[in-house]
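In: Okay, structure incoming, though there's no sequence with it:
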């Protein structure tokens, strides 16, 4: 069986509360044995950590402040993130970034929170996991302004164009591909064929953005092979090669802090 990694899944959320054990069993049955969990804010930490404690060789926590949680008084949230980073090791700093989809009110605060957390990534030698909904060009510019040789990470849920993809990979960052890759009008059918598999990670962003044929339903890690098959088709590559390369990429990105 092919081995996969889900590089981005919020499986600690309430949408999984009733059947989490079944969700994880399905994940493992489909070869998805490692799941990386991005934090949102102080409200998600306990549930995320509890899940990691229950499945220490399968579920790995990140620590960060999601841009949609950057509001007035966000400094308090950042203090909690900083405190946690000083207590233990995490797989990455994430999910961090910018978001202009819902609300543009706190744009300057989002940029400040992102810059602070990138500096922590440099300090702790951790990769960053970047959210950039409706703000990809702005976020690329931010990363370019902060980039150093040791800074790396992934632009999660990538749905941009080829020029944007190349700017990201030229900086040494990965592109996270999920359900959008399977959408008829997702636009990635004209991008993925031109990208090397060495730049790709697989993700679900569970419980969001389920791939076709589950679109509109709750997403879960067991659907990772569906995304992998779509990429294999678009790139005219064997599925096992897509599985092997994306798994290798994920382990390389997160490995120095993997809790085994």
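Out: Good, I have the coordinates. The model shown is predicted, which means the values in this text are computed figures rather than measured ones.
In: all contacts plus neighbour counts: C-alpha atoms, from now on.
Out: Noted.
In: burial count for the nearest residue to residue 58 once chain neighbours are set aside?
Out: Leaving aside its sequence neighbours, residue 58 sits nearest to residue 34 (C-alpha to C-alpha, 6 or more residues apart in numbering; 4.5 Å). Burial of residue 34 is recorded as 23 neighbouring residues (other C-alpha atoms under 10 Å).
In: this is the other structure I want to compare:
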């Protein structure tokens, strides 16, 4: 059985002391690849070190995370553009909108998101979208509105950490996106138990968002790629299919994004 973790910050300092053990556990759980979204300039070096050390296992994205958008956004975007122009990343990410903490830099977030959507279209790369709501603003809706408004060619990707409604799931699918399903699917009040039974496996990929959002029974502890199997089992239970069916479908869905990425044996 092969599984893909389509979103994990395994370059995070929380993994420094036991990274080799983390990879061994991932292997034992059948995790074939771990996709690494970038956050900002400060995370590039550690992410790229893993990408170079494990080129077929740890696949890097390049982007500016909305939570890292501040007055320095122009310099941050310049670094993203420089890397995208000279290195074969598997996606642009993680990018998007975050209204959870405050709205101080929302205008800058929109500019950064718009710019990076255009780069993704230009380079024909999928995107990993972060959309976290707050302050009575729906980040998924506003992200989807911008994507529809721009109508860029060749734009596809994943709505990372999808926790929306069935209507929102269908809207994402209609836009040509997959839904990234993670640890929240295992939470008692996560809400996805009302959505996933009605969404075809063809539209799902799996993720951990490690070291964050660990699934039950590890909720509140450090998350890691090996826990993808718990998420896959939760999806299987909700959809009343086998774990193998979930693994086969979500892995095929993930591999469909790698058409332009030079990774071996995918």
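Out: Cool, the structure landed. The structure presented is a predicted model; accordingly, all values stated were derived computationally and were not measured.
In: Need the TM-score from the superposition.
Out: TM-score of the superposed chains, computed with TM-score structural alignment, normalised by the length of the first structure, equals 0.98; 259 aligned residues with a C-alpha RMSD of 0.8 Å.
In: related to what we said a few turns ago, and the residue nearest to residue 58 of the first structure, what helix or strand is that in?
Out: Under the criterion of DSSP states H and E, residue 34 of the first structure resides in strand 32-37.
In: Which parts of the stretch 101-250 of the first structure are helices?
Out: Assigned by DSSP state H, counting those that start in this stretch, the helices in the stretch 101-250 of the first structure fall at 107-124, 136-146, 162-170, 224-235, 239-254.
In: which one of those lies closest to residue 87 of the first structure?
Out: Closest to residue 87 of the first structure of those is helix 107-124 (C-alpha to C-alpha; 11.8 Å).
In: Next, the buried residues of that closest one.
Out: Of the residues in helix 107-124 of the first structure, 107, 109-115, 117-118, 120-122 count as buried by neighbour count, 16 or more other C-alpha atoms under 10 Å.
In: now that helix: which residue numbers in the second structure?
Out: Under TM-score structural alignment, the match for helix 107-124 of the first structure in the second structure covers residues 106-123.
In: ok, now stretch 83-96 of the first structure?
Out: Using TM-score structural alignment, stretch 83-96 of the first structure lines up with residues 82-95 of the second structure.
In: can you give me how far that stretch is from the chain middle?
Out: 14 Å (C-alpha atoms, centre = their mean, to the nearest Å).
In: what about that stretch, how long is it end to end?
Out: Taking C-alpha to C-alpha, to the nearest Å, stretch 82-95 of the second structure runs 16 Å from one end to the other.
In: contacting residues around that stretch?
Out: For stretch 82-95 of the second structure, the surrounding residues in contact (C-alpha atoms under 8 Å, 6 or more residues apart in numbering) are 37-39, 59-66, 113, 116, 120, 125-130, 257-258, 260-262.
In: before we move on, back to that, the strand holding residue 34 of the first structure: average distance to aligned residues in the second structure?
Out: Averaged over the aligned pairs, strand 32-37 of the first structure sits 0.5 Å from the second structure after superposition, using mean C-alpha distance after the TM-score superposition for the first structure.
In: Nearest to residue 19 of the first structure, out of the helices of the stretch 101-250 of the first structure?
Out: For the helices of the stretch 101-250 of the first structure, proximity to residue 19 of the first structure was assessed by C-alpha to C-alpha; helix 224-235 is nearest, at 18.4 Å.
In: For that closest one, name the packing helices and strands.
Out: For helix 224-235 of the first structure, the packing partners by 3 or more C-alpha pairs under 8 Å, 6 or more residues apart in numbering; DSSP states H and E come out as strand 4-6, strand 200-202, helix 239-254.
In: For the second one, give me the average deviation versus the second structure.
Out: After superposition onto the second structure, strand 200-202 of the first structure sits on average 0.3 Å from its aligned residues (mean C-alpha distance after the TM-score superposition for the first structure).
In: Residue 225 of the first structure against residue 29, yeah?
Out: No: assessed by C-alpha atoms under 8 Å, residue 225 of the first structure is found out of contact with residue 29, at 11.1 Å.
In: These two: which is more packed in?
Out: Set side by side, residue 225 of the first structure and residue 29 give different neighbour counts by other C-alpha under 10 Å, the larger being at residue 225 (24 against 12).
In: which residues does the aligned residue in the second structure for the more buried one contact?
Out: Counting by TM-score structural alignment, residue 225 of the first structure corresponds to residue 229 in the second structure. By C-alpha under 8 Å, 6+ apart, the residues touching residue 229 of the second structure are 3, 29.
In: Quick check: PyMOL command selecting the buried ones in the contacts of stretch 82-95 of the second structure.
Out: Restricted to buried positions by 16+ other C-alpha under 10 Å, the PyMOL selection for the contacts of stretch 82-95 of the second structure reads:
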select buried, resi 37+38+39+59+60+61+62+63+64+65+66+113+116+120+125+126+127+128+129+130+257+258
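In: So which of the contacts of stretch 82-95 of the second structure belong to strands?
Out: Judged by DSSP state E, strands contain the following of those: 59-62, 127-130.
In: Just flag the most distant two among those residues.
Out: Maximum pairwise distance in those, criterion C-alpha to C-alpha, is 18.1 Å, between 59 and 130.
In: could you give the angle of the top strand by length along the second structure to helix 139-150?
Out: For the second structure, the longest strand by residue count, based on DSSP E, is strand 91-98. Orientation check (axes from the mean of the first three to the mean of the last three C-alpha atoms, to 10 degrees): strand 91-98 of the second structure against helix 139-150 gives 120 degrees.
In: what's the angle between strand 91-98 of the second structure and helix 106-123?
Out: If you take the same axes, to 10 degrees, strand 91-98 of the second structure sits at 160 degrees to helix 106-123.
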